[in-house]
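**Q** Structure for this input, please:
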Amino acid sequence: MSAGCRSSRRKPARSAVHAGRPGFTPRTALPWPAQRQSGGRRASQPGDVDPGDARDPAQAVAADGKQHDGRTEQVSQVQRFALRALVDRIGARILAHAELAIAETDREKRRALTTELLGELLTLDETRYPESAVWLAFATQARTSPTLRPHVREMYDGTRTLVGKVLTRSRELGGLAEHVDIAVETERLTALIDGLMTNGVIQPDRMTPDLMRTVLNAHLDSIAKI
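**A** The predicted model follows:
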């Protein structure tokens, strides 16, 4: 065969032949998965140092950390403001219902007002469902966020205080069964409301508004004086 024929049958480049072959690793490949942005550049990560930065590497990393901390603090401030606004909005509605329920002396009317009052803490409509979902998200995050924890605790304590006042007033007006211990019932009713709200957020197709009302009324019936 002539030299010209041999030269026309050159072998393809190694990368072209083996690139699609299983188990083939190009020599230029990194030994770990590289996260890349469009254009093939690796996405910058916290702690990366710009090669062109004239500062000492330790100073560059420290400065980057301060910027990151600053952004985190800004997010925390926004979250605290949002949670504060949510607590205030829900609290204002509850207070309006509470004043009416506690002041009412007619047994049937007070029962209806009490149901409406406690219903403000449940996912009964298009306003209360998203509020409860946001509240639950904040409450979960507060487990690891000391800045959110006081606001969440305030809401929990406020709910317990409210339930305790409703029960105490009911006892004063003769509407609470004699066997009911107000301290224990305060915790029990608060836990029931919290459980209904949580399930209403997590599985709204099962824990419907009608079912929540039925469960709440059944519980109130169980502690009412016959």
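**Q** Only C-alpha atoms from now on, for both contacts and neighbour counts.
**A** OK.
**Q** does Met197 sit in a helix, a strand or a coil?
**A** Here Met197 is recorded as helix under DSSP: H, G, I helix; E, B strand; the rest coil.
**Q** Count residues in the vicinity of it, would you?
**A** When neighbours are counted by other Cα atoms under 10 Å, Met197 registers 25.
**Q** how close does it sit to Thr161?
**A** 18 Å (Cα to Cα, to the nearest Å).
**Q** Asp64 now?
**A** Taken as Cα to Cα, the spacing of Asp64 relative to Thr161 amounts to 46 Å.
**Q** Looking at this structure, which helix is longest?
**A** helix 57-103 (DSSP state H).
**Q** roughly how far out does it sit from the chain middle?
**A** Helix 57-103 has its C-alpha centroid displaced from the chain centroid by 13 Å (Cα atoms, centre = their mean, to the nearest Å).
**Q** Helix or strand next in line after it, which one?
**A** The element immediately downstream of helix 57-103 (helix or strand, assigned by DSSP states H and E) is helix 107-119.
**Q** And the contacts of that next one?
**A** 94, 97-98, 100-102, 104, 166, 175, 193, 213, 216-217 (Cα atoms under 8 Å, 6 or more residues apart in numbering).
**Q** which strands and helices sit next to the very next helix or strand once past it?
**A** Next along the chain after helix 107-119, taking DSSP H and E as the criterion, comes helix 128-141. Here helix 128-141 touches helix 57-103, helix 149-172, helix 182-202, going by 3 or more Cα pairs under 8 Å, 6 or more residues apart in numbering; DSSP states H and E.
**Q** Output the contacting helices and strands for the first one.
**A** Judged by 3+ Cα pairs under 8 Å, 6+ apart, helix 57-103 is in contact with helix 107-119, helix 128-141, helix 149-172.
**Q** between that helix and helix 128-141, how many degrees?
**A** Here helix 57-103 points in a direction 130 degrees away from that of helix 128-141 (axes from the mean of the first three to the mean of the last three Cα atoms, to 10 degrees).
**Q** Give me the angle between helix 57-103 and helix 107-119.
**A** 170 degrees.
**Q** which parts of stretch 119-130 are buried?
**A** By 16 or more other Cα atoms under 10 Å, the buried positions in stretch 119-130 come out as Gly119, Glu120, Leu121, Leu122, Thr123, Leu124, Arg128, Tyr129.
**Q** cool, and stretch 129-145?
**A** For stretch 129-145, burial by neighbour count (16+ other Cα under 10 Å) applies to Tyr129, Glu131, Ser132, Ala133, Val134, Trp135, Leu136, Phe138, Ala139, Ala142.
**Q** one more to put side by side:
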Amino acid sequence: MPKQVDGEQRRADIADAVLRLAARDGLPAVSLRAVAAESGLNIGSVRHYFDGQRDLMRFAMRSTIDRVTARLERRRESLRPFAELTRDEAASQLTDFLAELLPLDAPRRAEATVLVEFLIAARVDTDLADLAHEALRGTLTLARRIIDAMTRDALLPPGAADLEAERLAALLDGLTFRCALDPAATPPQACRDVLRAHLASLPRP
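**A** Model prediction:
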């Protein structure tokens, strides 16, 4: 009997090969032939699951966004309500939570590096523009929800939400970029320290 192939798992495996290639060699190195070699498949198998390189790239970018989102959702379930926390406790909890977005270990560094590559490519590639917009807006949306929750629980003064959400999103984007592209200059602990210092310095009510 022929071996049954899980199509979704095969697509996920191929997307992982794209991420490894892009993290190691850059996005220009990603071709159907290179992905086939990286995933241990023949090129016909890759073409069976993806219409072409554009389809493959979109799926890989979608997968990267989704896995980061899923990791944040899992962490969110264990967060304590801000109403139960002091300012310092809230800053520590948020540092641990938001660190999931930062390239602080090898898997997250690979994700962040590839996401940076995709975002830069999307500047001139309209096929990726909507996903790039989603990724960038996602960081701001997350920052806004956090700041709004802190304001509701009297950890931040009223009227500061818009500015503080923009500041937090910009810090997360900047740390991601710096830590992904030059991890030696901005090591993981430095990223955490900068994030923790920012959260602790938010205006008090």
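**Q** Got a TM-score for the pair?
**A** The TM-score (TM-score structural alignment, normalised by the length of the second structure) is 0.69; 153 aligned residues with a Cα RMSD of 1.9 Å.
**Q** Redo the helices and strands packed on helix 57-103 of the first structure as TSV? Include distance to Val184 of the first structure.
**A** Shown next, in TSV, are these (distance: least, Cα to Cα, whole Å):
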stretch	distance to Val184 of the first structure
helix 107-119	17
helix 128-141	23
helix 149-172	10
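**Q** From the buried residues of stretch 119-130 of the first structure, pick the one nearest Ala85 of the first structure.
**A** Arg128 (14.3 Å; Cα to Cα).
**Q** That closest one pairs with which position in the second structure?
**A** Counting by TM-score structural alignment, Arg128 of the first structure corresponds to Arg108 in the second structure.
**Q** Quick check: chain neighbours aside, which residue is closest to its match?
**A** Counting by Cα to Cα, 6 or more residues apart in numbering, Arg108 of the second structure lies nearest to Leu102, which is 6.8 Å off, once chain neighbours are set aside.
**Q** quick one: the one you found and Leu171 touch, right?
**A** No - between Leu102 of the second structure and Leu171 there is no contact, the gap being 10.7 Å when judged by Cα atoms under 8 Å.
**Q** In the second structure, what range does stretch 77-85 of the first structure match?
**A** So stretch 77-85 of the first structure sits over residues 55-63 in the second structure, by TM-score structural alignment.
**Q** and that stretch, which residues are buried?
**A** For stretch 55-63 of the second structure, burial by neighbour count (16+ other Cα under 10 Å) applies to Leu56, Met57, Arg58, Phe59, Ala60, Met61, Arg62, Ser63.
**Q** And for stretch 169-184 of the second structure?
**A** Within stretch 169-184 of the second structure, the residues scored as buried using 16+ other Cα under 10 Å are Ala169, Ala170, Leu172, Asp173, Leu175, Thr176, Phe177, Arg178, Cys179, Ala180, Leu181, Pro183.
**Q** matching residues in the first structure for that stretch?
**A** Going by TM-score structural alignment, stretch 169-184 of the second structure sits over residues 190-205 in the first structure.
**Q** Also stretch 19-29 of the second structure?
**A** Alignment note (TM-score structural alignment): stretch 19-29 of the second structure is unmatched in the first structure.
**Q** Same question for stretch 121-135 of the second structure.
**A** Under TM-score structural alignment, stretch 121-135 of the second structure corresponds to residues 141-155 of the first structure.
**Q** Off-centre distance for that stretch?
**A** Using Cα atoms, centre = their mean, the distance from the centre of stretch 141-155 of the first structure to the centre of the chain it belongs to is 11 Å.
**Q** And that stretch, end to end?
**A** 15 Å.
**Q** quick one: Asp25 of the second structure and Val114 of the second structure, what's the gap?
**A** Counting by Cα to Cα, the separation of Asp25 of the second structure from Val114 of the second structure is 10 Å.
**Q** no no, Ile43 of the second structure
**A** Look at Ile43 of the second structure and Val114 of the second structure: by Cα to Cα, they are 22 Å apart.
**Q** cool, and Arg33 of the second structure?
**A** Relative to Val114 of the second structure, and taking Cα to Cα, Arg33 of the second structure is found at 19 Å.
**Q** residue contacts, Ala12 of the second structure?
**A** Contacts of Ala12 of the second structure by Cα under 8 Å, 6+ apart are Ser63.
**Q** That one in helix, strand or coil?
**A** Assignment for Ala12 of the second structure (three-state DSSP): helix.
**Q** Stretch 155-171 of the first structure vs the second structure, mean deviation?
**A** For stretch 155-171 of the first structure, the mean distance to aligned residues of the second structure following superposition is 0.9 Å (mean Cα distance after the TM-score superposition for the first structure).
**Q** what does that stretch rub up against?
**A** By Cα under 8 Å, 6+ apart, stretch 155-171 of the first structure touches 87, 98, 101-102, 114, 176-177, 182-183, 186-187, 189-190.
**Q** So which residue is dead centre in the first structure?
**A** In the first structure, the residue lying closest to the centroid (Cα atoms, centre = their mean) is Ala137, at 1.2 Å.
**Q** Make TSV from the helices and strands packed on helix 128-141 of the first structure and add distance to Val17 of the first structure to it.
**A** TSV is the format used below for these (distance: least, Cα to Cα, whole Å):
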stretch	distance to Val17 of the first structure
helix 57-103	42
helix 149-172	60
helix 182-202	53
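**Q** just so I know, which of the ones you listed lies nearest Ala224 of the first structure?
**A** When these are compared by Cα to Cα, helix 149-172 sits nearest Ala224 of the first structure, at 8.7 Å.
**Q** got the angle for that closest one vs helix 182-202?
**A** 130 degrees.
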